[in-house]
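S.K.: show me how the following folds:
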Amino acid sequence: MTIDHEDAALLAGLEALLGPRGFTRDPDDLAPWLVDWRGRVRGQALALLSPADAGQVAAIVRAAATARMPLVPQGGNTSMVAGATPPAHGRALIVSLRRMRAILGVSPEDGVAIVEAGVTLSALHEAAEAVGMRFPLSLAAKGTATIGGLISTNAGGTQVLRFGPMRALVLGVEAVLPDGARFDGLSALRKDNRGYDLRQLLGGAEGTLGIITAAALRLVPAIGARAVGWAGLETPQAALGLLRRLEAATGAAVESFELVPEVALDLVLRHIPGTRAPLAGRHRWNVLVEATAPTGAPDPAGALGAALAQAIDDGLVADATVSASEAQAEALWKLRESISEAERADGMAAKHDVAVPVSAMPGFIESARQAVEARFPTTRVIAFGHLGDGNVHFNVRAPMGEDGRAWLAREGAGVSAFVHDLTVAAGGSISAEHGIGQTKLADYARLADPARLAAQRAIKAALDPLGLMNPGKLVPLAPEPPAP
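M.R.: Prediction:
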């Protein structure tokens, strides 16, 4: 695109500020960061900025505000909803936090880690483990996803059942607000009753209210022992009954409870080398459960095994197994974590990350599957996810024999709208842990409560009146008033 005199002056000033390590317009350098994680949305940007510290981030934001230049904050670029992809028009700057990866402090006494926004989740795990602690959130992209991005999207994962999503683990943040002011909230106070909580406001805001530059995060004691079990059942309702039984039998030890349909397990066994069926027979539904205990506490394997055995005797569960080693535990987890990879190997699908009340999830999975397959004949639904927190990964696969990419282009939007309608009708949310980004913006505007939308627009307008922070994400534009 053509660059006018004002934009050229801005770019020259930023290049002087950031130097060769922090500023590039090279097309090859920009290319990986212009497309979303799933490869569906592509944008353009005038430059990629990589500040070294919060001071440089503040200088970038002040300069951009003066020039009315949109900014797109970016961490690991692992968004599932194109939340970190620049706009197609190209008049924007990507602000990458990947150079800001210092571990500023880890305190087992306080149970707190203070890290810069570019630190990866895996690096945080390692830093916590080095002092006998852990950060209790994990997900498949842990080697790439950054702390700033995880906070900005309020990431979930497999431990939400026990520890909550990212918001519950953030004790404080440092951020640069849209006017360039630096907010220093890293004190990590457990009690701080001074009104509006900017920490929580910035969490889940998808970079639309400012750029997070560092965070104080909650740590918990390292795992001393863990047990992973797999059970076969007949219905999702039985799975929910099993969860409540296991919670009662093991106290607070259960931290992951994953629901896996037979069709998903079949795909994993077919497409993922080195996997094998965990039980002797076939079961319409399966659950993976993990129970943990800190060092010095009783090993949860005994309580988990006894509770599963009793569930079999009572007819709630058909069969079950409990890992006898770390290798067996990892093999069971591989079956769950490989579902997405196996799906990709099998063909294209319209994927949905939705949430419904926990008590409604078993019925929703069955009724929504029937409704979608009736509305879109010959499609095939795989619904799985985190039963303990109501998060359903509801994926609609293309009909067998069809070109999946062509089917998705033709039917994907209609399928997603239908799934989202069913979700909202069940009292749920169209985004459980991936955010709104760009790809869910239209359905969010259509289905969200008007009061919620009005409040979000008011907050956005108050903090970012120029609309420069990650435009086109999360907050739908207000509809144009009708012509007089």
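
S.K.: going forward, measure contacts between C-alpha atoms and count neighbours the same way
M.R.: Will do.

S.K.: mind listing what's buried along the helix or strand harbouring Arg344?
M.R.: Counting by DSSP states H and E, the element that carries Arg344 is helix 339-346. For helix 339-346, burial by neighbour count (16 or more other Cα atoms under 10 Å) applies to 339-340, 342-343.

S.K.: do the same with stretch 28-41
M.R.: Those would be 30, 33-37, 41, for stretch 28-41 by 16+ other Cα under 10 Å.

S.K.: picking up where we left off before, other SSEs contacting the very next helix or strand once past the helix holding Arg344?
M.R.: Once the chain leaves helix 339-346, the next helix or strand it forms, by DSSP H and E, is strand 349-350. If you count contacts as 3 or more Cα pairs under 8 Å, 6 or more residues apart in numbering; DSSP states H and E, strand 349-350 packs onto strand 391-397, helix 404-425.

S.K.: most packed of the ones you listed?
M.R.: Highest mean neighbour count among the helices and strands packed on strand 349-350 (mean count of other Cα atoms under 10 Å): strand 391-397, with a mean of 24.

S.K.: who touches that one?
M.R.: 347-356, 361, 365, 379-386, 415, 432-433 (Cα atoms under 8 Å, 6 or more residues apart in numbering).

S.K.: buried subset of these?
M.R.: By 16+ other Cα under 10 Å, the contacts of strand 391-397 give 347-356, 361, 365, 379-386, 415, 432-433 as buried.

S.K.: which ones among those residues lie within strands?
M.R.: Among these, the residues falling in strands (DSSP state E) are 349-350, 353-355, 380-386.

S.K.: which one of the residues you listed sits closest to Gly251?
M.R.: Among those, His386 lies closest to Gly251 (Cα to Cα), at 18.8 Å.

S.K.: what about Ala461, which SS state?
M.R.: helix (DSSP: H, G, I helix; E, B strand; the rest coil).

S.K.: ok, now which ones touch it?
M.R.: So Ala461 contacts Gly467 (Cα under 8 Å, 6+ apart).

S.K.: how near is it to Ile94?
M.R.: For Ala461, the distance to Ile94 (Cα to Cα, to the nearest Å) stands at 21 Å.

S.K.: got it, and Ala398?
M.R.: 35 Å.

S.K.: before we go on, could you also do this sequence so I can check it against the first one:
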Amino acid sequence: MTLKPADQSFLTALEAQLPAGSLKAPEPRYLEEPRGRARGQAGAVALPRSVEEVSTILKACHAASVAVVPYGGGTGLVGGQLSEELRAPLVISLERMKRVRSVDAQSNVIEVDAGCILADIHTAAEEVDRLFPLSLAAKGSAQIGGNLATNAGGVNVLRYGNARDLCLGLEAVLPNGDIWHGLSPLRKDNTGYDLRNLLIGSEGTLGIITGASLKLSPQPSAHETALMVVPSPAAALDLLALARDMVGEAVSAFELMSKQALEFLAEKMPEVRQPFAEFPEWFVLIDFGLSRAQAGQAAMESLFEAALEQELVSDGFIASSDKQRDEFWELRETIPLANRAVGSISSHDVSLPLDRLPEFIDAGQTLISSFEGLRLNCFGHLGDGNLHFNVFPPKGIDKKEFSHLQSEVKSSVHDLVAQFGGSFSAEHGVGRLKTDDLLKYGDPTKIAAMKAIKAALDPKGIMNPGAVLKA
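M.R.: Here you go, the predicted structure:
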């Protein structure tokens, strides 16, 4: 099917069906990838205010075979929110659909528009003494619709799960403009194919999510947070097992970081407070969200003492105030910003089986050292096996001088991940930047099934063409 551009005649006809101000010329922010690695095209940007307006827009695009690129907060790192190849597609942004529709503290459910900013959902939950646990560095700009479309992970997956695990129901518009009213808050609804989980993680290729019913959790009565120095990633995993033995599911986050991360922060973001006088090779951030029964038991102190005795840690800091806890988290959450300031040659969002993760890190360090002078920053959500395994030029040298190595480095890392039984995309999705990887490493039967689903729901191929499945 040949797709057509959102040209002036199409836009004039569409504009007549929508309230004034629903279409506008594309601003640069809709066309730029956060790291500057790609630049998209657009005929116009549509700014609907309701699910009915989204339906009107998709009906028009379906009838005219005009390509659609859904746009959330623009924080995606795999190019799913823009296209360099499509000729003047229509970008649809849900930024005007940002209502918190309802909050039910008794049922632990919040219903929101898909354009709601993640941080605003956190605030709405906190106002009724509840927690929406999905949290990531871009929470101040990421929209929940995009989080669901990419099945976002973040720092609390260990305890609460991915975005998919936090969603009860969806409202969505399919490619032909039909509205699916699936916002039920039911925890059990065994009535056929699970369209909710089909749309979550589909990256806008099967429809546009316009609303969601999300799970809330009780606010922990107390938090205990610490930075602990570990001798190796293997020791970090043993420390995680020990923590779970002691406090069970109260382990909310367990983040692994390296000396290189601290050096990047010192180099590019010196304003970030560094707790270590001498940078350790490896350390972890541990966060406990404790219930009323667990609060006040100095659980983190007990963990540190037990770990010290077992030689799993050699040093550490336990946060003594909310301010210090925030400083520990700021250290973790500004690592991606420091990475961006340095400029990576190749970035990798990978996951590994936990039992193979230390061996993979050792093999990965050896691999990167074979590229003379390159630096590796390995960090991430150790508890769920997700590593950000990013490769950088030598200090003081621009990444552009090593751009010729990007493809080789990426292929070498992803080949290694495959050898260890891992995934080349843990939480960022496939987008447009990893479609070749999906073909190379993906199961052929799964890919064939995905193509069949895409053809059934979007026979004209208008929804985010070139994302996930190679055009």
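
S.K.: once they're superposed, tell me the TM-score.
M.R.: Remark: TM-score between the superposed chains equals 0.96 [TM-score structural alignment, normalised by the length of structure 2]; 469 aligned residues with a Cα RMSD of 1.8 Å.

S.K.: about what we covered before: what range in structure 2 matches the helix holding Arg344 of structure 1?
M.R.: Mapping helix 339-346 of structure 1 onto structure 2 (TM-score structural alignment) gives residues 335-342.

S.K.: average distance between that stretch and structure 1?
M.R.: In this overlay with structure 1, the average offset of stretch 335-342 of structure 2 from its partner residues is 2.5 Å by mean Cα distance after the TM-score superposition for structure 1.

S.K.: what's the distance between that stretch and the middle of its chain?
M.R.: In terms of Cα atoms, centre = their mean, to the nearest Å, the centre of stretch 335-342 of structure 2 is set 16 Å apart from its chain centre.

S.K.: so what touches that stretch?
M.R.: By Cα under 8 Å, 6+ apart, stretch 335-342 of structure 2 touches 35, 261, 264-265, 268-269, 392.

S.K.: Glu127 of structure 2 matches what in structure 1?
M.R.: By TM-score structural alignment, Glu127 of structure 2 lines up with Ala130.

S.K.: just Ala137 of structure 2 next, same as before
M.R.: Checking TM-score structural alignment: Ala137 of structure 2 goes with Ala140.

S.K.: could you report the neighbour count for the residue mapped onto Thr120 of structure 1 from structure 2?
M.R.: Using TM-score structural alignment, the partner of Thr120 of structure 1 in structure 2 is Ile117. Neighbours of Ile117 of structure 2 under the rule other Cα atoms under 10 Å: 26.

S.K.: what of Gly472 of structure 1?
M.R.: Gly472 of structure 1, neighbours per other Cα under 10 Å, totals 18.

S.K.: identify the residue of structure 2 aligned to it.
M.R.: So Gly472 of structure 1 corresponds to Gly466, using TM-score structural alignment.

S.K.: repeat that for Ile60 of structure 1.
M.R.: Ile60 of structure 1 maps onto Ile57 in structure 2, by TM-score structural alignment.

S.K.: packing partners of the helix or strand encompassing its match?
M.R.: Assessed by DSSP H and E, Ile57 of structure 2 sits inside helix 51-64. Based on contacts counted as 3+ Cα pairs under 8 Å, 6+ apart, the elements that helix 51-64 of structure 2 packs against are helix 8-15, strand 167-173, strand 179-182.

S.K.: tell me the most buried of those?
M.R.: On a mean-neighbour basis (criterion: mean count of other Cα under 10 Å), the most buried of the helices and strands packed on helix 51-64 of structure 2 is strand 167-173, at a mean of 25.

S.K.: and that strand, which stretch of structure 1?
M.R.: Strand 167-173 of structure 2 maps onto residues 170-176 of structure 1, going by TM-score structural alignment.

S.K.: check the gap between the residue nearest the centre of structure 2 and Lys470 of structure 2 for me.
M.R.: Nearest to the mean C-alpha position of structure 2, counting by Cα atoms, centre = their mean, stands Ala152 at 3.7 Å. Using Cα to Cα, Ala152 of structure 2 is found at 21 Å from Lys470 of structure 2.

S.K.: residue contacts, Leu94 of structure 2?
M.R.: Counted by Cα under 8 Å, 6+ apart, Leu94 of structure 2 has contacts 47-49, 71-72, 114-115, 210.

S.K.: mind checking what it lines up with in structure 1?
M.R.: Looks like Leu94 of structure 2 aligns to Leu97 there (TM-score structural alignment).

S.K.: for Tyr441 of structure 2, same thing?
M.R.: Using TM-score structural alignment, Tyr441 of structure 2 sits opposite Leu447 in structure 1.

S.K.: follow-up on the earlier one: same list (the helices and strands packed on helix 51-64 of structure 2) but as a markdown table, adding distance to Ala105 of structure 2.
M.R.: Converted to a markdown table, those look like this (distance: least, Cα to Cα, whole Å):
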| stretch | distance to Ala105 of structure 2 |
| --- | --- |
| helix 8-15 | 40 |
| strand 167-173 | 15 |
| strand 179-182 | 21 |
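
S.K.: determine which of those approaches Ala234 of structure 2 most closely.
M.R.: strand 167-173 (33.2 Å).

S.K.: the closest one vs structure 1, average offset?
M.R.: Mean for strand 167-173 of structure 2 is 0.3 Å (mean Cα distance after the TM-score superposition for structure 1).

S.K.: angle of that strand against helix 51-64?
M.R.: Calculated by axes from the mean of the first three to the mean of the last three Cα atoms, to 10 degrees, strand 167-173 of structure 2 forms an angle of 50 degrees with helix 51-64.

S.K.: contact partners of strand 167-173 of structure 2?
M.R.: 51, 54-55, 58, 179-187, 196, 207-215.

S.K.: would Val115 of structure 1 count as being in a strand?
M.R.: Yes - assigned with three-state DSSP, Val115 of structure 1 falls within a strand.

S.K.: next, count neighbours for it.
M.R.: For Val115 of structure 1, using other Cα under 10 Å, the count is 26.

S.K.: so it sits against Ala123, correct?
M.R.: No - assessed by Cα atoms under 8 Å, Val115 of structure 1 is found out of contact with Ala123, at 10.0 Å.
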